[in-house]
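In: requesting a structural model of the entry that follows:
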Amino acid sequence: MRKILLILCICYTCFQLGACKVKFPNDALNQEQITNTQDEENSNNKKGNIEQSDFNIEQEIRTPYYSISIPEDWSYKELETGTLYFMIENEEVGGLYIQSYYSDNSDPLKRLLPNHSEIIESKKLDGFFTEAHKIKIIISPPAASKDIRTENWTYIFLIKDKTTVYEVFLNTDLIDENDILTIAKSFRL
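Out: The predicted structure is shown next:
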């Protein structure tokens, strides 16, 4: 199970960073692994930005492992591994991974971040049911790709019993940071 999750994470990162010069198509995931898909229809905002006043997390996603709430006009894909991908108008804007947490490493959270990422902010968060950390990063494509686009992401790491980390990540170019925290705070085991 962990090997499959690791392989999916590596493939996802490779495609998202453009290393393969192929945009990750939504229907390229193994359809047998997708257990729940909701199609988004008629989004009011073409760009995907959500204004603070319009932000309501009314759609609760329940998996065998956890529950989390997202805006009702978003869609999501759930894999058998417990991984979620959040989408606005079929464009991926974030997700949630479940990973092992190795507290004996010198910087256990940094090793969970994508390749080619630079940490621009890191802090411990209060107000969560478990230990939580926020890390803001900038992801740059590999130099060999000759792509100069960068992406800004915020990762919220929810650490349970120092053995498992639930990694909520959202694109801060598209989602307001307060909304990211609202989504992360809706997470429940």
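In: only C-alpha atoms for contact and neighbour calcs from this point on.
Out: Fine.
In: now the longest helix belonging to the chain: buried residues?
Out: For the chain, the helix with the greatest residue count under DSSP state H is helix 2-16. Neighbour-count burial for helix 2-16, counted by 16 or more other CA atoms under 10 Å, picks out 5, 13-16.
In: look up how far L5 lies from S186.
Out: Separation of S186 from L5 (CA to CA, to the nearest Å): 23 Å.
In: show me which of the buried residues of helix 2-16 is closest to P64.
Out: Distance to P64 across the buried residues of helix 2-16 (CA to CA) is lowest for L5, with 16.0 Å.
In: for the closest one, give me its contacts.
Out: By CA atoms under 8 Å, 6 or more residues apart in numbering, the contact list for L5 reads T81.
In: show me where this structure has its strands.
Out: For the chain, applying DSSP state E gives strands covering 34-37, 59-62, 67-70, 75-79, 84-88, 91-100, 117-125, 131-139, 151-160, 164-171.
In: one more to line up against the first:
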Amino acid sequence: MPIDSTRLKGVSYEKINGYISRVNCGSHRCACSSGSFETYDTKEEPTVVQTKPSEQPENSVEADVSGIEFKPMTIETSAYSISVPDDWKVEKTNEKTLSFKQKDVRIGGVDVLSYYPSEPISQLIPNHAEDTGLTKLEGFEMETYSTKLTLTSPAASEKETQEEQYHYYFVDPKNGKAYDMYFNTAHFHDEKIALQIAKTFKLK
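Out: Sure thing, here's the model as predicted:
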């Protein structure tokens, strides 16, 4: 599947079979469908570093995810693998992006962002978003950050919208990519399960 990537005014886009997916956009994180899905019926504990919004990590504390377990279903893509609870459905929207569904409601997914090692880590925060402070997660196989975002529609939008999301960023500076796992808190708000899912992310 041909993918044409470009950057417009500092925002990353992907063009997939004629559809524009705003990979680093302001109003939301969305994995644009190419029209064909691979659907899966899907029936570990880190430490963290808290920061001020959009700044580099400074301190580290241990994250408590004890007592939380789920029966995993492992999803393989060309770039990474990840495990989610076995009662979820996972749609593979292209080779590297995923959509998570619970009871047929979309609750999150994984997108691929451009990453520039020479720029601050705050480049991962989209436009029109407020973050609670990037948190660096320790004990992962790769550089990993998390935050909670409040996403609002651009000023020019006809309808004002607001959405809260959890985001986990897996950074691959060698290949200039960051993998963004996100959850819409209106439909999924279990941070401990989200953290355990993040722990299963493995780059190939």
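In: got a TM-score for the two of them?
Out: Laid over one another, the chains give 0.72 as their TM-score (TM-score structural alignment, normalised by the length of the first structure), with 167 aligned residues with a CA RMSD of 3.3 Å.
In: and the strands of the first structure: which comes nearest I180 of the first structure?
Out: Counting by CA to CA, I180 of the first structure lies closest to strand 164-171 out of these; the figure is 6.7 Å.
In: give the aligned range of that closest one in the second structure.
Out: Mapped onto the second structure using TM-score structural alignment, strand 164-171 of the first structure spans residues 177-184.
In: start and end residues in the first structure for stretch 130-148 of the second structure, please.
Out: Taking TM-score structural alignment, stretch 130-148 of the second structure hits residues 118-136 over in the first structure.
In: list the buried ones in the matching stretch?
Out: Within stretch 118-136 of the first structure, the residues scored as buried using 16+ other CA under 10 Å are 118, 131-136.
In: which of these lies closest to T172 of the first structure?
Out: Ranked by distance to T172 of the first structure (CA to CA), these are led by K136 at 8.7 Å.
In: separation between the nearest residue to the closest one once chain neighbours are set aside and E118 of the first structure?
Out: In this structure, K136 of the first structure finds its nearest non-sequential neighbour in T154, 4.4 Å apart by CA to CA, 6 or more residues apart in numbering. Going from T154 of the first structure to E118 of the first structure by CA to CA gives 12 Å.
In: shared neighbours of the two, anything?
Out: I137.
In: tilt between the longest helix of the first structure and strand 151-160?
Out: 160 degrees (axes from the mean of the first three to the mean of the last three CA atoms, to 10 degrees).
In: ok and helix 2-16 of the first structure relative to strand 75-79, angle-wise?
Out: Using the same axes, to 10 degrees: helix 2-16 of the first structure against strand 75-79 is 140 degrees.
In: check the secondary structure at V48 of the second structure for me.
Out: Classification of V48 of the second structure using DSSP: H, G, I helix; E, B strand; the rest coil returns strand.
In: that one and L134 touch, don't they?
Out: No: at 10.0 Å, V48 of the second structure and L134 do not qualify as touching, with contact defined as CA atoms under 8 Å.
In: wait, the residue nearest to K136 of the first structure touches I175, no?
Out: No: contact criterion CA under 8 Å: T154 of the first structure and I175 do not qualify, at 9.6 Å.
In: higher neighbour count, the two?
Out: T154 (25 against 19; other CA atoms under 10 Å).
In: residue contacts, the counterpart of the more buried one in the second structure?
Out: T154 of the first structure maps onto Y166 in the second structure, with residues paired by TM-score structural alignment. Y166 of the second structure sits next to 146-149, 182-185, 191 when contact means CA under 8 Å, 6+ apart.
In: do the same with T6 of the second structure
Out: Contacts of T6 of the second structure (CA under 8 Å, 6+ apart): 12-14.
In: which of the residues you listed sits closest to D41 of the second structure?
Out: D41 of the second structure lies nearest to E14 out of the contacts of T6 of the second structure, by CA to CA, at 27.1 Å.
In: nearest residue to that closest one other than its sequence neighbours?
Out: In space, E14 of the second structure is closest to S5, 4.6 Å off (CA to CA, 6+ apart).
In: which position in the first structure pairs with the one you found?
Out: Using TM-score structural alignment, S5 of the second structure pairs with K3 in the first structure.
In: pull the number of nearby residues for the aligned residue in the second structure for V93 of the first structure.
Out: Aligning on TM-score structural alignment places V93 of the first structure opposite I107 in the second structure. Neighbouring residues of I107 of the second structure were enumerated by other CA under 10 Å; the total is 20.
In: now G108 of the second structure
Out: Neighbour count of G108 of the second structure, defined by other CA under 10 Å: 25.
In: quick check: closest non-adjacent residue to it.
Out: F183 (4.1 Å).
In: how close does I137 of the first structure sit to N90 of the first structure?
Out: Computed as CA to CA, the I137 of the first structure to N90 of the first structure distance reads 23 Å.
In: which of those two has more residues huddled nearby?
Out: I137 (22 against 17).
In: show me what contacts the nearest residue to the more buried one once chain neighbours are set aside?
Out: Using CA to CA, 6+ apart and skipping residues adjacent in sequence, the residue nearest I137 of the first structure is I119, 4.5 Å away. Applying CA under 8 Å, 6+ apart, one finds that I119 of the first structure lies in contact with 135-138.
In: just give me the closest of those residues to L112 of the first structure.
Out: Out of the contacts of I119 of the first structure, the member with the shortest distance to L112 of the first structure (by CA to CA) is I135, at 10.9 Å.
In: thank you, goodbye.
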